[in-house]
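Undergrad: Could you look at this predicted model? Sequence included:
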Amino acid sequence: MSRVAYVNGRFVPHGQAVVHVEDRGYQFADGVYEVWAVFDGRLADYQGHMDRLDRSLDELRIERPMSRGALTSVLRETIRRNRVREGIVYLQVTRGTARRDHAFPNPEVAPSVVVTARSMDPAVAEAKAAKGVAVITTPENRWGRCDIKTVGLLPNALAKQKAREAGAAEAWFVDELGFVTEGASTNAWIVDAEGVLRTRDTQANILRGITRHGLLALAREAGMKVAEGPFTVDQAKAAKEAFFSAASAFVMPVVSIDGAKIGDGRPGPIATRLRELYLENARNTAA
């Protein structure tokens, strides 16, 4: 069937889903977004994504376009109309449409809201996770508020393209001190030489990943040693395991970094176990 999008109060065919040329998301990247994984037609990590959406809107001083209940109904209806059982749903909220001016519109305008959904084949993701993927590193060149999930993603897009051209699945940003911050669209993890599960702390200008947050809790519940703090590229290359996490990737084992083999070059037991734990928990708690 043809895909359907929600745009500012209307469900329309995907090919006709448009916003005004002076929408501030288009002209200034003045907006935020969220992505939920969909399991059996239901929203994974529902509360965490909603809470982060509220925070992002507050940080940019964008008014909520509707109540949480109404927005949830829109998300679920978009999923239903697209017949998505396994996949993702994407939400974007911008400050709205106004005459082009860097300052906020005065008087205020209504925010613009776009929702799309698409199916994803779980078998494809499982095959990729079973084999593992490659990542490359790239210098950190993003703005100082990566904790806000904005649509200003040009550095991320350039990093992702660099990874694709290198035959890799992801690019990890590296700050001026040589520490890995996060991926172009994911959070970065390693299992160090002592068997400690490590990921960068959220004080270091990284996104407060919802999947990341859930994995930390699951890892601690499983008795794994966990540390939130910086690690260098050399430490990552010398690690027993590496992986990245995101709402659409869950837990994806990394088997090489900049061409250097990680561990024995195969997905490790901790990454594999965390993927199993996350998927089980996400399916059981999806709303």
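TA: Done, it's in. Numbers count the residues shown, from 1 in each chain.
Undergrad: For the rest of this, base every contact and every neighbour count on C-alpha atoms.
TA: Noted.
Undergrad: and the residue nearest to S119 when sequence neighbours are not counted, what helix or strand is that in?
TA: Spatial nearest neighbour of S119, excluding adjacent residues (C-alpha to C-alpha, 6 or more residues apart in numbering): G87 at 4.2 Å. Counting by DSSP states H and E, the element that carries G87 is strand 86-94.
Undergrad: about what we covered before: pretty sure the residue nearest to S119 sits against A37.
TA: Yes - counting by C-alpha atoms under 8 Å, G87 does reach A37; the two are 5.9 Å apart.
Undergrad: any idea how far the closest residue to L207 other than its chain neighbours lies from P107?
TA: The shortest distance from L207 to any residue other than its chain neighbours is 4.2 Å, reached at D147 (C-alpha to C-alpha, 6+ apart). Distance, D147 to P107, using C-alpha to C-alpha, to the nearest Å: 28 Å.
Undergrad: and if you look at Q27?
TA: In this view, Q27 and P107 are 19 Å apart by C-alpha to C-alpha.
Undergrad: who has more neighbours, these two?
TA: Legend: neighbour count by other C-alpha atoms under 10 Å for Q27 and P107, higher for Q27 (13 against 6).
Undergrad: For that one, give its distance to V113.
TA: 15 Å.
Undergrad: likewise G183?
TA: If you go by C-alpha to C-alpha, the gap between G183 and V113 works out to 27 Å.
Undergrad: also this one, for the comparison:
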Amino acid sequence: MRTVYVNGDYLPENEAKVSIFDRGFLMADGVYEVTSVIDGKLIDFDGHAKRLERSLNELNMPHPISMDDLLKVHRELVRINEIEEGMIYLQITRGAPDDRDFVFPDPETTPCTIVLFTQNKPGLADSPAAKKGMKVISIEDQRWGRRDIKTVQLLYPSMGKMMAKAAGADDAWMVEDGAVTEGTSNNAYIVRGNTIITRQLSNDILHGITRAAVLRFAKEAQMTVEERAFTIEEAQGADEAFITSASTFVMPVVEIDGAALGDGTPGPVSARLREIYLDESRKAAI
């Protein structure tokens, strides 16, 4: 039985409750973050905290908890639930007014709802999937225009993952105006020689915390980074491809829309970046 955090209280998961009028439930009016835990420590907490603040600001949503207190809650949940490897999910919504309404409630009378829970994932860092790579398909990107805000509007990404599963693949890369935006829950990359290519930051994609760290580590390792759009056809002709996210770190992609990349096995660049990312993240974990 996990212990979870709801609006200031630590509770058994079966006793945790949120109002049916909560705007996260009725309107998807909320934001979230997922922070990985390795060796019982938080990976890149500061990056996730800063992005959380940005998401709240972009939606004109109050900040219901200080970053120092949020760190304490994360650490306490890791301790109580004895998490060595896994994730902490955080969600903040605009709260639960007295009734359903499209108009934002008054933040003075309707406090935000804040929920955190852990997910125990033994073997997260040493994932077998990273050794064999993953297969992706391409789908049309039909999400709303503000993908840079990490909102709880995840229906279409969920549909994308189900499309991939139905096609015998592991995930989907979304395509808009002929170019790849990102994966359903991750940033997308291709590799040509020693050059890593990934879409530039804008409202079109999530500003990934793992993305920022991996690109920094790549430059420090004397790899070239190009931030630009690329097509599925270009990706199919690349030497390698991979994704990044807080839950997968650096995950090789070995097949795109049925076309194998190289010999169909993870390449040296993605393998090296995963190794560097995990090593450096462990050193900086808190």
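TA: Received the coordinates, thanks. Computed from a prediction, not measured in an experiment: that's the story for all the values here.
Undergrad: Need the TM-score between these chains.
TA: After superposition, the two chains reach a TM-score (TM-score structural alignment, normalised by the length of the second structure) of 0.96; 284 aligned residues with a C-alpha RMSD of 1.3 Å.
Undergrad: if we can go back for a sec, average separation of the strand holding G87 of the first structure from the aligned part of the second structure, please.
TA: Once superposed with the second structure, the aligned residues differ from strand 86-94 of the first structure by a mean of 0.5 Å; criterion: mean C-alpha distance after the TM-score superposition for the first structure.
Undergrad: residues in contact with that strand?
TA: When contacts are defined by C-alpha atoms under 8 Å, 6 or more residues apart in numbering, strand 86-94 of the first structure is touched by residues 23-25, 30-41, 62, 65, 75, 78-79, 111-122, 248.
Undergrad: Against G267 of the second structure, how distant is A16 of the second structure?
TA: 45 Å.
Undergrad: With neighbour numbers in mind, choose between those two.
TA: Set A16 of the second structure next to G267 and count neighbours by other C-alpha under 10 Å: G267 wins out with 21 against 15.
Undergrad: which residue sits closest to that one, ignoring its sequence neighbours?
TA: That would be E240: by C-alpha to C-alpha, 6+ apart, it lies 5.9 Å from G267 of the second structure.
Undergrad: can you check P12 of the second structure too?
TA: Counting by C-alpha to C-alpha, 6+ apart, the nearest residue to P12 of the second structure once its immediate chain neighbours are dropped is T3, at 4.6 Å.
Undergrad: wait, isn't the one you found in contact with E13?
TA: Yes - T3 of the second structure is in contact with E13 according to C-alpha under 8 Å; the separation is 5.7 Å.
Undergrad: residue ranges of the helices in the stretch 1-150 of the first structure, please?
TA: For the stretch 1-150 of the first structure, the helices defined by DSSP state H, counting those that start in this stretch occupy 24-28, 46-60, 68-81, 122-131.
Undergrad: which one of those lies closest to L158 of the first structure?
TA: Closest approach to L158 of the first structure among the helices of the stretch 1-150 of the first structure (C-alpha to C-alpha): helix 24-28, 17.8 Å.
Undergrad: and the closest one, which residues are buried?
TA: Buried residues in helix 24-28 of the first structure, counting neighbours by 16 or more other C-alpha atoms under 10 Å, are found at R24, G25, Y26, F28.
Undergrad: so who does the second one touch?
TA: The one in question is G25 of the first structure. G31, T94, R95, G96, V151.
Undergrad: repeat that with 6 Å
TA: Going by C-alpha atoms under 6 Å, 6 or more residues apart in numbering, G25 of the first structure touches G31, T94.
Undergrad: So it versus P65 of the first structure, what's the distance?
TA: 14 Å.
Undergrad: likewise the first one?
TA: Counting by C-alpha to C-alpha, the gap between R24 of the first structure and P65 of the first structure amounts to 15 Å.
Undergrad: hang on, the earlier thing: kindly provide the distance from the residue nearest to P12 of the second structure to V78 of the second structure.
TA: To V78 of the second structure, T3 of the second structure is 10 Å away according to C-alpha to C-alpha.
Undergrad: who's more crowded, the two?
TA: Comparing T3 of the second structure with V78 by other C-alpha under 10 Å, the one with more neighbours is V78, at 25 against 21.
Undergrad: And for the residue lying closest to the more buried one once chain neighbours are set aside, the neighbour number?
TA: Among residues not flanking V78 of the second structure along the chain, G40 sits closest, at 6.8 Å (C-alpha to C-alpha, 6+ apart). Residues lying near G40 of the second structure (other C-alpha under 10 Å) number 17.
Undergrad: V254 of the second structure now?
TA: Around V254 of the second structure there are 25 other residues, counting by other C-alpha under 10 Å.
Undergrad: So how do I select the buried members of the contacts of strand 86-94 of the first structure in PyMOL?
TA: The buried residues among those can be selected in PyMOL (16+ other C-alpha under 10 Å) with this line:
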select buried, resi 23+24+25+30+31+32+33+34+35+36+37+38+39+41+62+65+75+78+79+111+112+113+114+115+116+117+118+119+120+248
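Undergrad: hey, where'd the strands end up in the stretch 101-250 of the second structure?
TA: Ranges of strands in the stretch 101-250 of the second structure, per DSSP state E, counting those that start in this stretch, are 113-120, 134-140, 171-176, 179-183, 187-192, 195-198, 224-227, 240-245, 249-256.
Undergrad: so can I have TSV of those showing distance to L273 of the second structure?
TA: Shown next, in TSV, are the strands of the stretch 101-250 of the second structure (distance: least, C-alpha to C-alpha, whole Å):
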stretch	distance to L273 of the second structure
strand 113-120	25
strand 134-140	16
strand 171-176	20
strand 179-183	18
strand 187-192	12
strand 195-198	11
strand 224-227	13
strand 240-245	10
strand 249-256	7
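Undergrad: what about those strands, which gets the closest to G8 of the second structure?
TA: Nearest to G8 of the second structure among those is strand 113-120 (8.0 Å), distances taken as C-alpha to C-alpha.
Undergrad: what's the span of stretch 143-163 of the second structure, first residue to last?
TA: Span of stretch 143-163 of the second structure from end to end, C-alpha to C-alpha: 15 Å.
Undergrad: contacting residues around the helix of greatest length in the second structure?
TA: Ranked by residue count and defined by DSSP state H, the top helix of the second structure is helix 268-284. For helix 268-284 of the second structure, the external contacting residues (C-alpha under 6 Å, 6+ apart) are V250, P252.
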